[in-house]
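Chemist: Below are the sequence and a predicted model for it; my questions follow.
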Amino acid sequence: MVARVTVTEEALRLIETLVDIHGPLMFHQSGGCCDGSSPMCYPHGEFRTGESDVLLGEIGDTPFYMSKDQYEYWKHTQLIIDAIDGRGGMFSLEGPEGKRFITRSRVFTEEEKRELANS
């Protein structure tokens, strides 16, 4: 099965560090419509999701959500969550670690699009 969201090793290490500090986490891709956007990382349940959000999958056993409206812009791409040096969003948990999560993407192949349509 093709994943709508994946994670790099660097981001996975950062997620593991944050889980050790904060316990279970969740992500929400809030804002941004292109590569370089920053997903927000919260303690699990701190950000309230609802019918206007889509669960894209899990990265490092952590759910990853996006608003339905934003999903319409991104649905043809696989999101690749990475971590780089720098400051994250003001309310995102990774800020004090001197790292920030960043969203990269790639367009699904035609075969992947068919697989996703049939799932």
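Modeler: That came through fine. Just so it is clear, the structure is predicted and the values come from calculations on it, not from any experiment.

Chemist: all contacts plus neighbour counts: C-alpha atoms, from now on.
Modeler: Will do.

Chemist: Regarding the most centrally placed residue in the chain, what is its secondary structure?
Modeler: Nearest to the mean C-alpha position of the chain, counting by Cα atoms, centre = their mean, stands F64 at 4.9 Å. Recorded secondary structure, F64: strand (DSSP: H, G, I helix; E, B strand; the rest coil).

Chemist: That one and V54, how far apart?
Modeler: In this view, F64 and V54 are 8 Å apart by Cα to Cα, to the nearest Å.

Chemist: this is the comparison structure:
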Amino acid sequence: MPAVQRVITTPAAQALIELLRERHGAIYFYQSHGCCDGSTPMLFAPGEMPIAADDVLFATVHGVPFWAGRTQADYMQGTQLTLDVGQGSLGTMSLENEEGVYFRTRTRLWNDEESAWLAAHPLT
């Protein structure tokens, strides 16, 4: 079985990632610590928000690291995230805010084969 992707993107999210990478250079996502499905992933340039010792590299999305706190990563492990774009500003410090849009996630439960692959390839 090919590697399971913990985070995938819609075409709109991929286009926005490419635009922001061209504009800002190196960028990275950080999944907020929200308690609910759909918590906001935020996009930063290096140095805007430090990665903590207990943060986990959850995925890489189109060459962009996608970080989460250990507790949030553990919570999200049961689902695949689909990164999408919503219209309007959430007023966050995330780089896409200046575009009048925001990144958002939807989730999908893993099937048995995907769950088995993930169990054999845990996050570190």
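Modeler: Structure received. Because the structure is predicted, anything quoted here is derived from the model rather than measured.

Chemist: Give me the TM-score for this pair.
Modeler: The TM-score (TM-score structural alignment, normalised by the length of structure 1) is 0.92; 119 aligned residues with a Cα RMSD of 1.4 Å.

Chemist: Quick check: the aligned residue for the residue nearest to the centre of structure 1 in structure 2?
Modeler: Counting by TM-score structural alignment, F64 of structure 1 lines up with F66 in structure 2.

Chemist: Pull up the aligned stretch in structure 1 for the biggest helix by length in structure 2.
Modeler: Assignment by DSSP state H gives helix 11-24 as the longest helix of structure 2. In the comparison with structure 1, helix 11-24 of structure 2 aligns to the range 9-22 (TM-score structural alignment).

Chemist: buried ones in the matching stretch?
Modeler: Buried residues in stretch 9-22 of structure 1, counted by 16 or more other Cα atoms under 10 Å: A11, L12, L14, I15, E16, L18, V19.

Chemist: with structure 2 superposed, average distance for that stretch?
Modeler: When structure 2 is overlaid, stretch 9-22 of structure 1 sits 0.8 Å from its aligned residues on average, using mean Cα distance after the TM-score superposition for structure 1.

Chemist: Report whether the expected contact of the match of F64 of structure 1 with S32 is present.
Modeler: No: here F66 of structure 2 lies out of contact with S32, judged by Cα atoms under 8 Å, at a distance of 11.0 Å.

Chemist: what's the burial count for E48 of structure 2?
Modeler: 11 (other Cα atoms under 10 Å).

Chemist: what residue of structure 1 takes the place of it?
Modeler: Match for E48 of structure 2 (TM-score structural alignment): E46.
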